[in-house]
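Participant: here are the coordinates; sequence isn't available:
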């Protein structure tokens, strides 16, 4: 169906049916963002809760199949030698940053729709707990599917090494035949993937669009609609690279590099700018105004020291412990893949950091006025 090419450097042709589906998805995202605060809360409720319901239903369905319990046992059983490897902890830290959308501005943008006294600490705890619960449930569901697949194919579970796309388009279709009414389960699974990506995309596009309008200082309907159409068209054109015959390789390549530098550096910049330039005590006082109470001052040292040092460690380990399998010559990697990948990862940092640095350097006043 995908008609894959020989590799990343052989793009081939754009798949017309995939281009049509991509266009429809971007149109739906644009419509949802244009409706703004009138619909964003309702959409967020659906895209935030429906994936959990579908994921739980799929888990209940697959747990009844032979081999599923073995997969869950493997997921929940610690492998102590692996916990001694820095790469495991680095992958876990990056998963936490990416799964919660930290450093992207999405949570900050959505918080603007909340009431001033809505309780930011409570919301942060709920968001974190839901993220952990969702990742745990997704892990149990994924490994139960792995268990069923290895049971039916007689492949050792510990030797299974596949990507996310292979799991979605090869593993699950292979085991769905063992479920009653398999087309229904397949529809639920792909609806789960689509709704999850759809909700995330709405948040990110809304963040970019809102920031753009705020920077220009215009909020007329014409500017709002025209700028949204521009961003939707731009991202659609960029997305065409993922639906060529090399699209699978492009997605795997971007998934390997795009978050490596940008996410930790953005999170670090947020911590440093907020606690050291704006001031941890000032920020703490603002939070106290919102919550109506003064929580433990220990949290100020978490903002000022624990979080920045942790992010510096993540960033250092990312650079030192980098092990891009895709770029190795023995698996068909090219010499240009790794430097280009690092450039893609660092590009958002330069785009945001250079204008911010210029504004700070040219700003006349004290740090309290920043």
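Facilitator: Received, thanks. Being a predicted model, the structure only gives us computed values, none of them experimental. Numbering: from 1, shown residues only.

Participant: CA only for contacts and neighbour counts going forward, please
Facilitator: Noted.

Participant: Residue 344 touches residue 260, doesn't it?
Facilitator: No - between residue 344 and residue 260 no contact is recorded; they are 9.6 Å apart, counting by Cα atoms under 8 Å.

Participant: With neighbour numbers in mind, choose between the two.
Facilitator: With neighbours defined as other Cα atoms under 10 Å, residue 344 and residue 260 compare such that residue 260 has more, 21 against 18.

Participant: any idea which element that one lies in?
Facilitator: Take DSSP states H and E as the rule and residue 260 turns out to sit in neither a helix nor a strand.

Participant: What distance do you get for it to residue 326?
Facilitator: Going from residue 260 to residue 326 by Cα to Cα, to the nearest Å gives 15 Å.

Participant: for residue 7, same thing?
Facilitator: Counting by Cα to Cα, the separation of residue 7 from residue 326 is 11 Å.

Participant: Which strand or helix spans the residue most central in space within the chain?
Facilitator: Residue closest to the average C-alpha location in the chain (Cα atoms, centre = their mean): residue 98, at 4.3 Å. Per DSSP H and E: residue 98 is located in helix 86-99.

Participant: Repeat that for residue 352.
Facilitator: In the assignment (DSSP H and E), residue 352 maps to helix 337-362.

Participant: Check which residues of that helix are buried.
Facilitator: For helix 337-362, the buried set under the neighbour-count rule, 16 or more other Cα atoms under 10 Å, comprises 337, 338, 341, 342, 344, 345, 346, 348, 349.

Participant: for comparison:
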């Protein structure tokens, strides 16, 4: 995430921005809590708790709105973006490739990590939510449709973003590569600036940020459901009693809210930057993906996995999937994993701010926490791990 990493702080390190946003001089200067952000954070956690506290069946009903409404907003923003002056310039910039970038190994590493992250691979959410399906649910077809829908959404979203950036470039009289940015900087800095230049900016800003809020809630739903379901499966006798799920979820949301109060301080943007750069690093995603493929393709066995899929769906996966589980995906993931270490650059900002050494240590601890957990759990072993795959069952 090196490319994504330096966007937010880079855009906000000017003295003017620090004055407006009440930013401190660095992560070591915590400063005071900004109560507006604190109340927004509290409202998000309260909404998330009451949306998933009754389990996946109730959450599924909520998701009908939170997952569909962003597509409505995306369609509105797409139509509006394509009708702006200069939109075609942005579309051409989006669709016209730069062949020289294909020789940059960093681009391929970022692409691999982004694909895995976008598909929700390695986070456990797909496995957890899939466990609630019926035994003979066609998971084979669902997986293919998930890939098609995800890729199509990303492709269409590109038209929304770059048509707006093309408008912004024409409005300011500069080339589009000067306004194009990536990651959080695009979502929270560049795109809002472009929206502010449109007619009726309040309307389009409301549509855009409402879409972001709902997308964030959807992601949080899946993550929390994964954690709570794991706790219930580990302690079924205690957790399946009345109100145990609600109580555990309440304590988890409360602890998460308390920890995230640090993000609402004057130095919170630096903490956010550290988490975004290291905590969501591609190292974690590609490593866990490689381990999962080895577990499926070799430990459990690709042929046995095909038998399980055939038992559930009535059709056997293509042989190509067997090759991916055993060879292609683990090899690509491990190449990217070691490539991240070889091309790693410490987190810095264009304003010259360098994080203290202890912050880099905390960042690496976050990045490697999920990596270290794999060999620790594998060393302990689990006698019932194989039986989970031998007899597929829904909840």
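Facilitator: That came in fine, so what should we check first? Since we're looking at a predicted model, the values are computed, not measured.

Participant: Any chance you could compute the TM-score here?
Facilitator: Scored by TM-score structural alignment, normalised by the length of structure 1, the superposition of the two chains gives a TM-score of 0.91; 367 aligned residues with a Cα RMSD of 2.5 Å.

Participant: returning to what we had before: remind me what the helix holding residue 98 of structure 1 packs against, helices and strands.
Facilitator: With contacts defined as 3 or more Cα pairs under 8 Å, 6 or more residues apart in numbering; DSSP states H and E, helix 86-99 of structure 1 has these neighbours: helix 262-272, helix 307-320.

Participant: Give the aligned range of the longest one in structure 2.
Facilitator: Okay, so that is helix 307-320 of structure 1. Aligned using TM-score structural alignment, helix 307-320 of structure 1 spans residues 329-342 in structure 2.

Participant: Same check on the shortest one?
Facilitator: Helix 262-272 of structure 1 corresponds to residues 284-294 in structure 2, going by TM-score structural alignment.

Participant: Now do the matching stretch: distance to the chain's middle.
Facilitator: Between the mean C-alpha location of stretch 284-294 of structure 2 and the chain-wide mean there is a distance of 16 Å, by Cα atoms, centre = their mean, to the nearest Å.

Participant: Give me the mean distance between that stretch and structure 1.
Facilitator: In the superposition with structure 1, the aligned residues lie an average of 1.6 Å away from stretch 284-294 of structure 2, counting by mean Cα distance after the TM-score superposition for structure 1.

Participant: Can you say which helix or strand has residue 172 of structure 1 in it?
Facilitator: Using DSSP H and E, residue 172 of structure 1 sits in helix 172-176.

Participant: how big's the offset between whichever helix or strand comes after that helix and structure 2?
Facilitator: Sequence order places helix 182-216 as the next helix or strand after helix 172-176 of structure 1, per DSSP H and E. Its match in structure 2 and helix 182-216 of structure 1 itself, once the structures are fitted together, sit a mean 0.7 Å apart by mean Cα distance after the TM-score superposition for structure 1.

Participant: which of the residues in helix 182-216 of structure 1 are buried?
Facilitator: Neighbour counts over helix 182-216 of structure 1 (16+ other Cα under 10 Å) mark 185-186, 188-189, 192, 195-196, 198-210, 213 as buried.

Participant: quick one: the next helix or strand after it to helix 182-216, angle?
Facilitator: Toward the C-terminal end, the helix or strand that comes next after helix 182-216 of structure 1 (DSSP H and E) is helix 221-239. Taking axes from the mean of the first three to the mean of the last three Cα atoms, to 10 degrees, one finds helix 221-239 of structure 1 and helix 182-216 inclined to each other by 130 degrees.

Participant: Mean per-residue distance, the helix or strand following the helix holding residue 98 of structure 1 versus structure 2.
Facilitator: Next along the chain after helix 86-99 of structure 1, taking DSSP H and E as the criterion, comes helix 106-111. For helix 106-111 of structure 1, the mean distance to aligned residues of structure 2 following superposition is 1.0 Å (mean Cα distance after the TM-score superposition for structure 1).

Participant: Quick check: buried residues in helix 106-111 of structure 1?
Facilitator: 106, 107, 109, 110.

Participant: That helix aligns to what range in structure 2?
Facilitator: Counting by TM-score structural alignment, helix 106-111 of structure 1 lines up with residues 125-130 of structure 2.
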